[in-house]
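>>> I would like to see how this sequence folds:
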Amino acid sequence: MARLLFIREECMGNIINRIFVSPKLMLGYFGVMIFMAGEGLELNWLPDYLQHNGMTEAQTGLIYTIYGLMVAISSWFSGVLAEIFGVRRVMFIGLVLFYIGSFFFLTFGIPTNSLYWIIPTYAIRGLAYPLFAYGFLVWVAYEAPAERLGSAVGIFWFMYSGGVAVIGTKYSDIMLNYFHMQHLHLLWTALIFVTLGAIIALALSGGDTASNNNQKSEKASFAYLLNGLTILTKKPKVAMGGIVRMINTSAAYGFPVFIPALLIAQSYDKSVWLSVVFWLWMTNVAFNLLWGIIADKLGWRNVVMWFGCVGCAITTFLFYYAIISHASVLTITVIASVYGCFLAAFVPLSAIMPMLAPNEKGAAMSILNFGAGMSYFFGYFIVTLFIASIGSAGVIYIYTVLYIVAAILMIFVNVRQPSGDSVEHELSVAVKEAL
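Here you go, the predicted structure:
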C-alpha cells in the first residue's frame, strides 16, 4: 500500500512538473489567478458607479489616467526590484500596498466620492498588483527551462486573465445582480481574494526563487535599478519588445471608452457591448494558454509577428466596419472573439524578452512589464487625444497602424529559441508513466 501511494505521488509529481514546470510555480499560478480576481472585481462597473454618484466623465478619466501611470511605474520597477530583493519579498510588498490602498480608498474615498481621497488611494492600488503579478512573472522566467518558457508564460497569462476577466468579473455580476450586494461591500470582499491568493502563492509554495540566489551580492543595490534604463541602450531589441508590448493591449483598453457609444449610435441595444466584450476576453483567456504551446512549436517571434500584430491589425479594422455597416450582433461578436484570440498571440513576448538579455532577465522583464502597464495608459490616451478631432474611425486607423508598426519592429526582435518537447508530448509521457 505504501509503495502504491509512493508511485501515485511520484506520478502526480511528474504530471505537475511536465505541465506547470514545478509544484512551486503551480501554486504561484493559482495564487496569481485568485489575487487578480480580487484586483479585477470593479473592472467593468466602477467608472459607471462613480459617474452615477456625481463624478463627471473628465473626473473619472483623470482617476484612471493617474491609476494607469502608477500601474506603468510599478510594472517597470517590478522586475528589477525582484532581482534586488527577491521575488517573494516584492510580491509581499504588492500585497501590503493593496491592503493600504484599499483601506483608505474604501474608508474615505468611495464613501465621500471626493477626488482628493479617491485619486491618491486608488493610485496606491495601482502600484500594488504589478508588484505581485509581474513579480511572479520574473519567477517564471527564472524557474522554467528555456525550451518550455513559451508554454510557462502562456500559463501565466491564462491564469492572470482568467482571474481578472472571468472570475472577478463574473463574481461581481453575481453579487450585484443576483444577491444585490452593495458596491462598497463588494469592494471589501476583494481583500478576501487577494489574501487567499497571497497565501497560496507565497506561504504554501515555500522556498526561494532562482532569482534570489543569482549574483545577489552584485545586485543588492539600488544602483541596479539603472539597469531598467541602461538596458534600453545596451539591448535595443529589448526596447523594441517593450514598445510592441505597449501596443499589444492598447486598443483593447481603448475600446470601452468609445465603442459602447458607437454601438448605441448605430442603433444597437446598449447590452450588446457587455456581451461582445465578454466573449472577446473569454476567447483571449483560452488562447493565452494555447498560443504559448503553439509558439514553442511554430516559433515565438513568428506567432507574435503574424498572428499577434498582423492578426490584430486586420480584426481591429474589421471590428469597427462590422459595427458601422450594421452587421448582425453574431458577426460583431465573432470578429471581437477572433480579435481576442489574436490579442493572446503576444504571449510569447514574455518568453522572448528574458532570452534577449539572459544575464539581466529582471531588467528585461521590467521593460516588458512597463510596456504592459503603459498599454493601459496609452490606449486610453489615444482616445482622449483624438476622438474629438478625427472621430472613432480615426482612432481605429491609429490602432491598426500601430499594430502594423509592431509587426515591423518584430522583424528585428529575433532571438535564438531553444528546442524541446511540446507540452502535449510532455503530458502524454507523464500519463504513460502514471499508467
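
>>> okay, CA-based contacts and neighbour counts for the rest of this
OK.

>>> any idea which element the nearest residue to residue 220 once chain neighbours are set aside lies in?
Nearest non-adjacent residue to residue 220, counting by C-alpha to C-alpha, 6 or more residues apart in numbering: residue 84, 5.0 Å away. Per DSSP states H and E: residue 84 is located in helix 57-85.

>>> list the helices and strands that helix packs on?
helix 46-52, helix 87-104, helix 115-143, helix 216-219, helix 227-234, helix 361-412 (3 or more C-alpha pairs under 8 Å, 6 or more residues apart in numbering; DSSP states H and E).

>>> quick one more, to check against the first:
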Amino acid sequence: MKSNLQAVSVGKLGMDRKMMMGYLGVLIFMIGDGLEQGWLSTYLTQNNMTVQEVATLLSFYGIAVAFASWLSGVLAEIYGPRKMMITGLVLFVLGTLVFLTVGIPTMNLSVMLPTYALRGLGYPLFAYSFLVWITYYAPAERLGTAVGWFWVSFAGGLNMLGAYYSSFALPILGEMNTLWSALAFTTIGSIFGILLCKTDIEKTELTIKQALKQITKGITIAFERPKVGLGGIVRAINTAGAYGLVVFLPAYMIDSGFTMSQWLQIYGALWASNVVFNLIWGAAADRIGWQFTVMWIGGIGCAVSLACLYYFPYFFGANYLLTITAAICFGSCLAAYVPLSALVPSLAPENRGAAMSILNLGAGLSTFLGPAIAGALIGSLGASGVIWAYIAMHVISTFIMIFVKLPKDVQQEQLSAEVAPAH
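Now for the predicted structure:
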C-alpha cells in the first residue's frame, strides 16, 4: 500500500517512480562534474595561466563536450543507455586521473588540453544517454514535465550543488583535494543511475553498417528535418552566454565593488533559480505551448535579464539586492528553453535518438561558444561587447523559434494521446 501511495505521489509530480534513481544518479554525478565550474579559471590564473590560456582550455573542453553530446543520442539508441552511461563514467575517471596527477601539477597546457577534454567526453555520455532513455519511456503528454525533471537534476548538480559544495569544501580540503573528491560523486551517481534505475528500453541489435548509418543519421536528420537543425542552433544559444560569463564576469563584479563571496552567492542564485524553473517551465510549457515558452520567456527574457545583470552594477555599483535579482531572473529565463527537449524529438518521432543527438550537440556547443566568444571579443570590445553579443544571440534564437513548431494536428495528438511507455 505504501509503495502504491509513493507511486501516486511521485506520479503527480510528473516523475515515473521507476526512473527516480536515474534522476538522482544524474544529480549526484553532475555535482562531481561541476564542482570546479565557479572557481577553476580563477585558480589557474592565480597559478600563472593567462586569461587567454584559460579560455582556450575551456573552449577545447567545450569541443569535446559537443562531440560527445552529439554522439550520445545515437549511441544510446544503438547500444542502450546503460552501456553508454558506463562508458561516460570510465572516460570521466580516466580524464580526471591524468588531469590531476600530471596536468595541473605541471601547468603544461599541452597536457591539460587533452586530459581535461577527455574528462569532458564523460558527462554528456552519462547524462544525455539518460535523457534519451527518458524520451523513449515517458508518455508524450508528460514529456515536457519529464525532461524538466531531467534538467532539474542536471543543472542542480552541475551548476548549483557543485558550486555550493565547493564553497564549503575549498577552505577545508583545498583546491586539489576538492577536485579529487569529484570521483566520489561520479561513482555514487553512477551506482544510482546505472544499477538502481529499474526500467530500460529494449536493446537494438545492429550490424556495424547499421550502426554507422544511425550515427550518420545524427547529422543528416538536421537537413532532412530542418526544424530539428534549427532547434539544435537554439539549444546552442541557450546556455552559451551563461557558460561564457565565468571567463570575465567575476573580475567585472569585483571591479564593481562586490567581494568574491558575494559574486559566488550571485552566481549560485542564478543557477538555483534555473534549477527550480527547469521544472516549472517544463510543466507550464505542456499547457501554454512549447514554442511560446522558448520564444518569449526564454529568448526575450534572457536578453533583458542578462542586460540587467551587467548594467545594474554598472549604474548602481555593488547593489547586492538588484544584482542578485537580475541573476535570478536570468537563471529562470534560461530554464524556459527546457521544452526544446520535448519539441525537437517530437519533430522526428521515428528518429528520436538522432533528433536528440542534434539537440545534445547544441547543448555541447554552448560550452564551447560561450568561452570562445568571450576570448575572442574581450580584448577588443571589453566585457560590455561580450555581453551584447550574448544578448543578440538570445534575440536571434527568438526569431529562429518562429519556424520551430509542430504542425497543429501533430501537436494536438502529442498533447492528448495516451502513449504506452517504450521498453
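
>>> ok so, going back, the aligned partner of the residue nearest to residue 220 of the first structure in the second structure: neighbour count?
Under the alignment (TM-score structural alignment), residue 84 of the first structure maps onto residue 78 of the second structure. By other C-alpha atoms under 10 Å, 23 other residues sit near residue 78 of the second structure.

>>> now for the aligned partner of residue 394 of the first structure in the second structure, how many residues are close by?
Aligned counterpart of residue 394 of the first structure in the second structure: residue 385 (TM-score structural alignment). Neighbour count for residue 385 of the second structure, taken as other C-alpha under 10 Å: 15.

>>> who's in contact with residue 385 of the second structure?
377-378 (C-alpha atoms under 8 Å, 6 or more residues apart in numbering).

>>> quick one: it from residue 62 of the second structure, how far?
Distance, residue 385 of the second structure to residue 62 of the second structure, by C-alpha to C-alpha, to the nearest Å: 22 Å.

>>> go on, residue 92 of the second structure?
Per C-alpha to C-alpha, residue 92 of the second structure is found 14 Å from residue 62 of the second structure.

>>> swap in residue 144 of the second structure?
From residue 144 of the second structure to residue 62 of the second structure the distance is 27 Å (C-alpha to C-alpha).

>>> give me the aligned partner of residue 341 of the first structure over in the second structure.
Correspondence of residue 341 of the first structure to the second structure, assessed by TM-score structural alignment: residue 332.

>>> which parts of the strand or helix carrying its match are buried?
Assigned by DSSP H and E, residue 332 of the second structure falls within helix 320-334. Buried residues in helix 320-334 of the second structure, counted by 16 or more other C-alpha atoms under 10 Å: 320, 322-334.

>>> with adjacent residues omitted, what lies nearest to the counterpart of residue 67 of the second structure in the first structure?
Under the alignment (TM-score structural alignment), residue 67 of the second structure pairs with residue 73 in the first structure. Distances taken as C-alpha to C-alpha, 6+ apart put residue 370 closest to residue 73 of the first structure, at 6.7 Å, once the chain neighbours are dropped.

>>> that neighbour touches residue 72, doesn't it?
Yes: counting by C-alpha atoms under 8 Å, residue 370 of the first structure does reach residue 72; the two are 5.1 Å apart.

>>> these two: who's more crowded?
Neighbours per residue, other C-alpha under 10 Å: of residue 370 of the first structure and residue 72, the larger number sits with residue 370, 28 against 25.

>>> show me what the more buried one lines up with in the second structure.
By TM-score structural alignment, residue 370 of the first structure lines up with residue 361.

>>> so that match touches residue 66, yeah?
Yes: at 5.1 Å, residue 361 of the second structure and residue 66 qualify as touching, with contact defined as C-alpha under 8 Å.
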